[in-house]
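Peer 1: below is the sequence, then the predicted model.
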Amino acid sequence: MDAAHFLGFSLLLLAATLVLASVTSVLLVDAARAIGGEFADFLLEKGPEKVMRRCLMGWGFAALWIAVRRAGWRGWRDCGWTAEGGADPDCLSRRDRVLRGAGIALLTMGVLRAATLAMGAHSWTPMDMGAAARVAVAVRYFAAGLVVALIEETAVRGILYRVLARVAGIWPAALASSVLFAAAHYLNPDSASFDGSGFLSRCAAVLQSTLAFSDLTPWNWFSMLNLALMGVMLCAMQQRTGSIWMCVGAHAGWVFIIQTFHFFSDYSVAFPWDILLAKHANATDGLMTTLMLLAILAWLGAGRRTGECRVRLGGIAWRTPPGARSEFERWMERNRQSFPGGGAEYKAYPGCRVALLDGMVFKAYSWPGGIASARFALRPSRVLKAAAAALDLRAKGLPVAEPVAWAVVRFAGLRRREYLVTREIRDASPLTGLLKMDNAEPELRRAVLAGYARLAAAFHAQGYSNRDLKDENVLVENGRPDGMWAVDLDGVRYKGRVSRRRARKDLYRVGKSLEAAGWTRPEDVSAFFEAYNAAAPMRLRAKAFPA
């Protein structure tokens, strides 16, 4: 079923759901009033409008089941409880996912509600309750939050969003399911609409009052917008993790904090900053909530690349490109005893070791000691940047080493170690060896310089700066002196549009490598820049290496 047909079919089901819920609720309310007794007390305890909301929920689940079945839902195994393909992309158990989500709730909604207490927007309600009674209330809200979160996340993010994403794409699915999620919180029929004469007229009145959104004051429109934004954020959370369990933890944590806060605190009418910290206990009507949700959404969007796989091996959570996971697992199985201390060592210095092992080159970083360890622990990962740059550059056709896997090991949020594994470039040797040839033929020199220049120009043409394109980080194909590969991308940064100043700094580093080898004679410089100017953007053209 394509997106247009699914939309039309879903709208018909939505209309049928509203009509059937109105008719069913009127029938149930009439039956309760006629029968009386405990049945009426149970059904009408919180008013006829509660009956309508429960009927909407029941018919809504039935309509959802019909709609997603038509769109290709694969049954109870397709509820978002496991990641697509059955493998958790972050190598975390369901419990850990739920706990992470609950931690996000505590660090966001918990901190926000604590701020409202500290600033006087709310105050603790004096209660004559013992400690046991308070704990019982908290446990009840915790259980209720978990049940509500599991049901809603399974229905909305696990089924509706995921099926919609297959039919219409990620963003349309996220927006549609989130708007529906937010609107459902404000379907509030008027209890007076259940009174009156005539069965059909009362059904029509209930339906009309339900769709009137009478609770939507200007303040509540802002609250509804935040609820929709929360839905988008939970969709992003499901998209990033591959399953609903972090969504369940976050949703349950928010419900628990909101319900307990509502029970144990009162709103201070004198507080002047309502729009900032929110007036309602659910905090959906505050600007800080909007900023909080946008921050979480930005954090989720800045996560792993689309299609990236994750696998836990040797106690380390590795990231791999989709096609390399099985090969890397086999490689790690074969070399479990040799990694990371074995292999043929290329180079080593404090805090870094590069070695060749069984067809792969790995670079292992660790704390170098002294003050440098603090910098290593706190600064952003070089490995993650290098791997992301390599994947992008390879997709654009640049000759760079292929990343097979990478990992960052942290303790208490601080980097302890990191690894990057790339495929060995066979039948190639370091450029350093060619540059050491004192009696190289002029044709060979021109070919080597032209290849080096084209490699530097290729980075700049694609919007990348490579501040460390020195000879030891470049391999030359055997028998093809102008065929060069960049193998160390720690110094690569995406600039979008490389400036002349940035390009000159990159060329300065290249010039120093050639100067140290005695390859900066006038004819050498001329050969280099002839090839560079032919491949680089016009604004970056030059005639000599910067001094």
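Peer 2: Sure thing, it's come through.
Peer 1: hey, let's count contacts and neighbours off CA atoms from now on
Peer 2: Fine.
Peer 1: from Tyr494, how far out is Tyr532?
Peer 2: Plainly put, Tyr532 is 19 Å away from Tyr494 if you go by Cα to Cα, to the nearest Å.
Peer 1: those two: which has the busier surroundings?
Peer 2: Tyr532 (25 against 16; other Cα atoms under 10 Å).
Peer 1: now do the more buried one against Leu455, distance only.
Peer 2: 8 Å.
Peer 1: A helix includes Arg493, no?
Peer 2: No: looking at Arg493 with DSSP: H, G, I helix; E, B strand; the rest coil, it is strand, so not inside a helix.
Peer 1: contact partners for it?
Peer 2: Arg493 makes contact with 385, 389, 464-466, according to Cα atoms under 8 Å, 6 or more residues apart in numbering.
Peer 1: in addition, the following structure is provided for comparison:
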Amino acid sequence: MADVGLAPNPRWGRDLCAGAVFSAIPLFCCGALLIAFHVYSFRHVFAWSRFGKVLVASIIVPFVEEWFFRGIILGVLLRTGRKYIPILAVSALFAVVHFLKAPERTSAIVTWSSGLNSIAHSFGRVGDPMMLASAFVTLFFIGCILADARMLTHSLWLSIGLHAGWIFGSGTFNLLARRQALALPWLGKNLLVGIIPLGVATFTWVVMRIWLKYDRASKV
């Protein structure tokens, strides 16, 4: 781990739980306000089968992506001796990969051309300037927050917790409520796209930094 700038974290459990709370709770509070203002409305049925998938994704995806983006790639780039350029580069890559992810059920029937169809649908989203600005900027900023958590703790546990909380919060809320109307650039297809989610992510970042300041000071 030392080769990529990571160190053992004796407070890994504390960081993991704190990260999940800092990212998920503000999302749920934001969702509650959106329901109160009739931007979203409750669904009649809760899809428990899909909730299981959200739960599994919240556990597996953060570990895989944080090790890849903030662990390996960022760690290698940091060996150049620079700090901010690697963070910005990895965050941009993180945003692009997630933004270009093909929509669900792009191809109803799997054929030899299904992969090409998915790629075409992915790049088709770039043609929407408003979606590009809303999705990319939010995802880029989230990537910067995750990188900042990694840099401040010299480990991936806090960023894994933050990542897990965002996936769980956004995924669960989408199962609880449906959007009444698309309100770009304020709010996109979910609670992780748009100016409002950007503000919520900023709040999470501020809370994370304040907590780290006092938590790390308490062990001195």
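Peer 2: Perfect, thanks for sending it. Just so you know, these numbers come straight off a predicted model, no measurement behind them.
Peer 1: fetch the TM-score of the aligned pair.
Peer 2: The TM-score (TM-score structural alignment, normalised by the length of the second structure) is 0.79; 212 aligned residues with a Cα RMSD of 3.5 Å.
Peer 1: what ranges do the strands span in the second structure?
Peer 2: Using DSSP state E, the strands of the second structure run over 40-42, 177-179.
Peer 1: so can I have a markdown table of these showing mean neighbour count and distance to Leu33 of the second structure?
Peer 2: What follows is these, written out as a markdown table (neighbours: other Cα atoms under 10 Å; distance: least, Cα to Cα, whole Å):
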| stretch | mean neighbour count | distance to Leu33 of the second structure |
| --- | --- | --- |
| strand 40-42 | 17 | 9 |
| strand 177-179 | 19 | 12 |
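Peer 1: reformat these as CSV; add distance to Met130 of the second structure.
Peer 2: Formatted as CSV, those follow (distance: least, Cα to Cα, whole Å):
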stretch, distance to Met130 of the second structure
strand 40-42, 20
strand 177-179, 18
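Peer 1: go through these and name the closest to Val64 of the second structure.
Peer 2: Val64 of the second structure sits nearest to strand 177-179 of all the strands of the second structure, at 28.2 Å, using Cα to Cα.
Peer 1: where in the first structure does that closest one align, residue-wise?
Peer 2: Aligned by TM-score structural alignment, strand 177-179 of the second structure falls on residues 265-267 of the first structure.
Peer 1: contacts for that stretch?
Peer 2: Contacts of stretch 265-267 of the first structure (Cα under 8 Å, 6+ apart): 121-125, 279-281.
Peer 1: which one of the residues you listed sits closest to Ala105 of the first structure?
Peer 2: The closest of the contacts of stretch 265-267 of the first structure to Ala105 of the first structure turns out to be Ala281 (Cα to Cα; 14.8 Å).
Peer 1: what about that closest one, how many neighbours?
Peer 2: 20.
Peer 1: quick one: what's aligned to Leu33 of the second structure in the first structure?
Peer 2: Taking TM-score structural alignment, Leu33 of the second structure has Ala115 as its aligned residue in the first structure.
Peer 1: chain center to the match of strand 177-179 of the second structure: distance?
Peer 2: Computed by Cα atoms, centre = their mean, to the nearest Å, the chain-centroid distance of stretch 265-267 of the first structure equals 35 Å.
Peer 1: how much does it stray from the second structure?
Peer 2: In this overlay with the second structure, the average offset of stretch 265-267 of the first structure from its partner residues is 1.3 Å by mean Cα distance after the TM-score superposition for the first structure.
Peer 1: rewinding a little: of all the contacts of Arg493 of the first structure, which comes closest to Ile296 of the first structure?
Peer 2: Nearest to Ile296 of the first structure among the contacts of Arg493 of the first structure, counting by Cα to Cα, is Lys385 at 21.3 Å.
Peer 1: gap between the closest one and Tyr464 of the first structure?
Peer 2: Distance check for Lys385 of the first structure against Tyr464 of the first structure: by Cα to Cα, it reads 12 Å.
Peer 1: and if you look at Phe42 of the first structure?
Peer 2: Applying Cα to Cα, the value for Phe42 of the first structure to Tyr464 of the first structure is 68 Å.
Peer 1: neighbour count winner among Lys385 and Tyr464 of the first structure?
Peer 2: Per other Cα under 10 Å, whichever of Lys385 of the first structure and Tyr464 has more neighbours is Tyr464, with 22 against 16.
Peer 1: surely that one meets Tyr494?
Peer 2: Yes: with contact defined as Cα atoms under 8 Å, Tyr464 of the first structure reaches Tyr494; the gap is 4.5 Å.
Peer 1: how about Met57 of the first structure, what's its match in the second structure?
Peer 2: The alignment leaves Met57 of the first structure without a partner in the second structure, by TM-score structural alignment.
Peer 1: who are the packing partners of the helix or strand hosting Met57 of the first structure?
Peer 2: Taking DSSP states H and E as the definition, Met57 of the first structure sits inside helix 48-70. On a contact count with 3 or more Cα pairs under 8 Å, 6 or more residues apart in numbering; DSSP states H and E, helix 48-70 of the first structure meets helix 3-35.
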